[in-house]
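Visitor: Sequence plus predicted model, see below.
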Amino acid sequence: MKDLGSEFSKYIIKTLKANGFEAYYVGGYVRDLILKRPSSDIDLASSASPLEVKKIFKNIKIYDHGICYGSLTLKKNSETIELTSFRKDLAYKDMRRPSSVILSTKLEDDLARRDFTINAMALDLNGNLFDPYLGREDLKNKIIRAVGNPYERIEEDLLRILRAVRFSAKYDFKIEKTLADAIIKNRWNLQKLSSERIFSEIYKMILADKPSRAFALMKDLKILEVILKDIYLMVDFDQKNPHHDKDLFSHSLAVLDQVPPIDYLRFAALFHDTGKISSQSFKDGIAHYYGHEELSAICLEKNLKSLKAPKKLIQNSKILIENHMTLPHLMKDAGLRRQIRRLGKDLVLALYELLLADRKSSSEGRGFDDILEKRDRVEELMKEKTLNSKKFLKINGRDLIELGFKPGKIFSLILKDMENIVLHNPDLNDKNLLIKIIKEKYMKKLFGTDGIRGVAGDDLTPELAYKLGRALGKILGKENKKILIGKDTRLSGDMLESSLASGLMSMGFNPVLLGICPTPCVAYLVRKTKAAAGIVISASHNPYEYNGIKIFSSSGFKLSDEDEVQIENLILQGIEEKMTGAQIGTCTDGKYLIKDYSDYLKSIVAHDISNLKIGLDFGNGALYKIGEDILKDLGAKVYPLNDKPSGLNINDKCGSTNPNLIKELVLKENLDCGFAFDGDADRIIAIDEKGDTVDGDHLLAIFAKHLKEENKLKNSGLVGTIMTNIGLDKFVDSMELKLLKSKVGDRYVLEDMLKNDYVLGGEQSGHIIFLENNTTGDGMASGLYLLNIMSKTKQKLSDLNKLMTSYPQALVNAKVKKEHMTKVLEDEEIKTAIEKLEKDLKGEGRLVIRPSGTEPLIRVMVEGQDQKNLENLANNLKDLIENRAAKF
């Protein structure tokens, strides 16, 4: 025979013969050579043992991973050749492999152990054929015949069942009847084979020139029902639809033959309609298969996972099946661009091959020009620069951070939206244009760091509250209809409450009105009562003319940025949905629920506080109704202050933002301590018996030490803010704890607590979060924790206050309109003044400037050594900011 073997193979045979050993071409290489088919793999067999081969070819790279079966792989440059010693198999015990092999010096022994006659031939270097089982004759007659007894050959290695099918399909040969009978008899034993070995054979079948032959043959040999039952179920399944003239199995095989030999495309073609069996429905006698693509994808995944197929193959095949009901004729360029970006170039082209084959394999008369037209258009669009870059969008996460967004789900929401916009119109893929779109669409205009806040009746109108109620109802699930509403003592609370409740009821929800109660009460009760959400109408520490609306989810946490953006868009766009009749919600009184919150607060105190005299400045706010009774029930002697709200006097020169009155009361009445709360009682400022302030930083120090001593300070850390006094840093270091500093705002403190699995966090303003008890700051709870520590340790508050030493700070507020804040902070004159101030501090202090999240103010904090000097520096910068702002 001409062109026998490669030069490397000839060298191996000649070298072995020169050393006194026989060597031959064997197996598939000989078979394909006789059939005049190309063959890339060359297998050799020799009378030399593996050790003798290694000795002879000591200068050649040899891999011996198959040495236990007498096989070695020899490599030269990029060519590899498998050389196996003549061998005889011992008994097969598990129908998969011989228990062991013994080496032989006879070619006859080696050929006798092979599976089929067409694979049991050998050629020497001169082209002489050794064919003891007449394999050449079977090649001529196109027959797959076993070597020796077919039953014995199959029972030796069950994989020969699938190999017989594969060779029969590959060469379009018939399987000899006795061998076919042996296959049918042993088909159920295929379950004894490993999934990997079965998949390997199926994989080779499906990539053949005409893969349908193999699957049709497996049907005839009753193999499908054993290894691919979902494919077997398609046999003879009448589709009963005028678009299909073939049964489901025949149609699927026709599609399989027509798609190119790409593994994931071929598997998608085989399984693409398996879901029709369980999705069949009828209308006017015609069968329909709605949603069968999803069921087919699930079926493919189940089958290929059980066969241990590669994950990437499964994933790609699933994507094609899930998208094979695409209607390309309805898609315009924007839709095609999205399709390309979503699937990727390779998969989208494969999808059109599947669509084309599916259409061609349906009833005659259905054209496919629409598919060809869209495929051509897809190929044209692929040349666009927009679609030729993985990161084609001209903005990214860093740009969103600079715009003030926090990393999270909203990033993917915005970037996906911008991607769709650009795919619709590539000319918009400009950074400045996209930022403008984002600002218009996603920059929150209503929600600040703590809900919606503004001047009641002006910024915050009844109309807005009504729309907010409707928008909230729209985004919440339909199952849970209960929403709690609480409020502080502001005059505008009733107005906003009724509007909110009306909006919610118009969307079918049932508001439960708690009346006047602290913000943490709502956060606590929303979880306790398993409500869908909780709403607080309050502007916290702000003056009475302001009001606000903050929303807690069913988990007790404030709404996410994504939810707030969605609500804003619904408010701005309007909601067409209407409820009528019995769909409309109802409103109920829920004031009785507040007792549960009071009971929870009282449970905090585990030690006797009956000997303590305590002053309480309620700031004419939300806590006035229950705060005094809680402490009296615990046995303390209470001295209330600012507990007669008028609707206009909340936070008016009192409460946590102005603790002078509580200081005077503590000193005058010789009290053990005093507590001052803000309007919604989520903050507390304490006063010790000497009249000294115990702010949020000092409270954090006290609580951190106590929790550490009780082994309750999780992960030995706590969270403060950028405004936290440096004295707390030094205290934390001395305690060998960790202090993280978030942006100002309880939501940011909470985010960092959750991220780091901390249980304690807070702000200098007295907003303290004990995460194991509540999801927001709680002024009364913090006060009770403090009293419990005082009672347990028998220490005065002044002693506890000494745990940390505060550095002097000067805090001032510059009045700046919200729309001017960015310009002010970017003003060159102000930047220069900031640089000079920082130099004046000489590294012994720090400056923090930040816009308020709730008021038209820029807050300036200067920290250092000398209080008077700090106040001068802070006021000078404040004056400059206000003067410059007036010019914008």
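Guide: That came through fine. Predicted model, so just to flag it, every value in this text is computed and none were measured. Numbers count the residues shown, from 1 in each chain.
Visitor: going forward, measure contacts and count neighbours with C-alpha atoms only.
Guide: Fine.
Visitor: how about the helix or strand harbouring residue 780: buried residues?
Guide: According to DSSP states H and E, residue 780 maps onto helix 779-793. Of the residues in helix 779-793, 779-791 count as buried by neighbour count, 16 or more other CA atoms under 10 Å.
Visitor: A further structure is provided below for comparison with the first:
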Amino acid sequence: MTRIFGTDGVRGLANGHLTAELALDLSVAAARVLADRGEFAGHRPRAVVGRDTRISGQFLEHAVVAGLASAGVDVLRLRVLPTPAVAYMTQALGADLGVVISASHNPMPDNGIKFLARGGLKLDDTVEKEIEQHLDEEWVRPLGGDVGRVTPYATPVEEYVAHLVGTLTKPLAGLKVVLDCAHGAAYQAGPLALAEAGAEVIAIGVEPDGLNINDGYGSTHLDNLREAVVAHGADAGFAVDGDADRCLAVDAGGAVVDGDQILAILALGMASSGRLARDTVVATVMSNLGFVRAMKDAGLGVRQTKVGDRYVLEAMRVSGYTLGGEQSGHVIMSEFATTGDGLLTALHVLERMAETGQSLASLASVVTRFPQVLVNVPGVDKTRADDDPLLAAAVAEEEAGLGDAGRVLLRPSGTEALVRVMVEASTQEQAQGVADRLANVVRERLALS
């Protein structure tokens, strides 16, 4: 069977790859797998279901709810809610299963389905494989009173906002903030959370029409946020993506503050209060060398993982770390959340500004970013990228030339038929030159026969 689950649930063109039929079948299979594993022993199973603002989320939500209820699962409909909020409500309500219908930062025509286990945790790969194996199988359907009940849940936004604000120890009074919600799932919760925390909020990207999610707004399109911050004389700006599990920032002058800088700000703050477990932060191999050096200079360790928030989460759980994240702004604070949470991230960066009295630019300046160049090389056999001796020799030669003032990361893409060449160096020109030379070697050595 072709693998249906990707690195973050099932995702694809809504009503193309991701149909109502598939959504229903996946939900039935998920309920059956969890029942077979004894997850529902001794009680009626209960699930929560939330979605982002995509128009396709409406029919997919109904398909998911129908599948779960037909399998005997009681369903609480959370309606439009950020991914981390669905994870929180799964845990807070003691649900056996959470379902998020969202394609995150992808364009509007896409959508996705992500299942969460009890406690708001992502499903293990083994469970996802079992769900795939149960698709299209014959099964004994519950009848009569054994089918599931479907109930709208009245106050998910308010409860999630109360949770977010409750994680703070200092009010944000006196701070003026622009928040860009990408016309996505955070359009209600985001402005409300910042206002409840005491900040003056200018909200943009809060007029979803089902078609405009991530369109020119959000963490992948920062121009509108930068303009708004400067125009309103705001202290800072934050942009989340369509499902609000990631966050990037803009300082008062309109300069972008990326995920590495945000992670550094939070790491230093948590370390100063004794909340950074083992004085270590988890990041991926794509984190800028400037971030790694800043942490080392501060006496903090950096545990680096493969690219992907699931690998960051895995390292955090195994070793008990309390902070991790990616350059994209996917930041995980395990004290308060089981997944990346863009609104939680924004609130705690603002709290750090309030605590220290420093500007966002000043706090972010702890990281001096190395120029970074990423070249994607398509049309090659990525399976040989780790085994070609001449390619390895070329990488070693370029690394020797960079010394301590740069690095090379060459890796096959996990989702596309290409090899990624990432280079950091003292200057943009040097990084570009090394990346271009290595990309040519990749083309020569890994060319498809």
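Guide: On my side now, so go ahead. All figures in this text were calculated on a predicted structure; none of them were measured in a lab.
Visitor: quick one: the helix holding residue 780 of the first structure aligns where in the second structure?
Guide: Under TM-score structural alignment, the alignment places helix 779-793 of the first structure onto residues 342-356 of the second structure.
Visitor: Let me see the ranges of the strands in the stretch 401-550 of the first structure.
Guide: Along the stretch 401-550 of the first structure, the stretches classed as strands by DSSP state E, counting those that start in this stretch are 447-448, 451-455, 482-487, 510-516, 533-537, 546-553.
Visitor: OK, contacts around the counterpart of residue 223 of the second structure in the first structure?
Guide: Aligned by TM-score structural alignment, residue 223 of the second structure pairs with residue 660 of the first structure. Applying CA atoms under 8 Å, 6 or more residues apart in numbering, we find residue 660 of the first structure in contact with residue 654.
Visitor: okay if I get the buried residues of helix 779-793 of the first structure as CSV plus distance to residue 227 of the first structure?
Guide: Conversion of the buried residues of helix 779-793 of the first structure to CSV gives the following (distance: CA to CA, whole Å):
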residue, distance to residue 227 of the first structure
779, 67
780, 67
781, 65
782, 66
783, 69
784, 68
785, 66
786, 69
787, 72
788, 69
789, 70
790, 73
791, 74
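Visitor: now for those, which pair is the farthest apart?
Guide: 779 and 791 (18.6 Å; CA to CA).
Visitor: In stretch 310-327 of the second structure, which residues are buried?
Guide: If you call a residue buried by 16+ other CA under 10 Å, then stretch 310-327 of the second structure has these buried ones: 310-313, 315-316, 321-327.
Visitor: What about residue 367 of the second structure, how many residues nearby?
Guide: Applying other CA atoms under 10 Å, we find 22 other residues in the vicinity of residue 367 of the second structure.
Visitor: For it, list the residues it contacts.
Guide: Residue 367 of the second structure sits in contact with 260, 261, 264, 290, 291, 293, 294, where contact means CA under 8 Å, 6+ apart.
Visitor: Just say helix, strand or coil for the aligned partner of it in the first structure.
Guide: With TM-score structural alignment as the criterion, residue 367 of the second structure lines up with residue 804 in the first structure. At residue 804 of the first structure the chain is in coil, as set by DSSP: H, G, I helix; E, B strand; the rest coil.
Visitor: now, which of the buried residues of helix 779-793 of the first structure sits nearest residue 503 of the first structure?
Guide: residue 779 (30.7 Å).
Visitor: okay, the contacts of residue 367 of the second structure in JSON lines with secondary structure next?
Guide: As requested, the contacts of residue 367 of the second structure are arranged in JSON lines below (three-state DSSP):
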{"residue": "260", "secondary structure": "helix"}
{"residue": "261", "secondary structure": "helix"}
{"residue": "264", "secondary structure": "helix"}
{"residue": "290", "secondary structure": "helix"}
{"residue": "291", "secondary structure": "helix"}
{"residue": "293", "secondary structure": "helix"}
{"residue": "294", "secondary structure": "helix"}
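Visitor: Can you add distance to residue 84 of the second structure and neighbour count and give these back as JSON lines?
Guide: As requested, those are arranged in JSON lines below (distance: CA to CA, whole Å; neighbours: other CA atoms under 10 Å):
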{"residue": "260", "distance to residue 84 of the second structure": "20", "neighbour count": "28"}
{"residue": "261", "distance to residue 84 of the second structure": "21", "neighbour count": "29"}
{"residue": "264", "distance to residue 84 of the second structure": "21", "neighbour count": "22"}
{"residue": "290", "distance to residue 84 of the second structure": "29", "neighbour count": "20"}
{"residue": "291", "distance to residue 84 of the second structure": "26", "neighbour count": "24"}
{"residue": "293", "distance to residue 84 of the second structure": "30", "neighbour count": "18"}
{"residue": "294", "distance to residue 84 of the second structure": "29", "neighbour count": "19"}
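Visitor: Closest to residue 428 of the second structure out of these?
Guide: The closest of the contacts of residue 367 of the second structure, once distances to residue 428 of the second structure are taken by CA to CA, is residue 290, at 14.1 Å.
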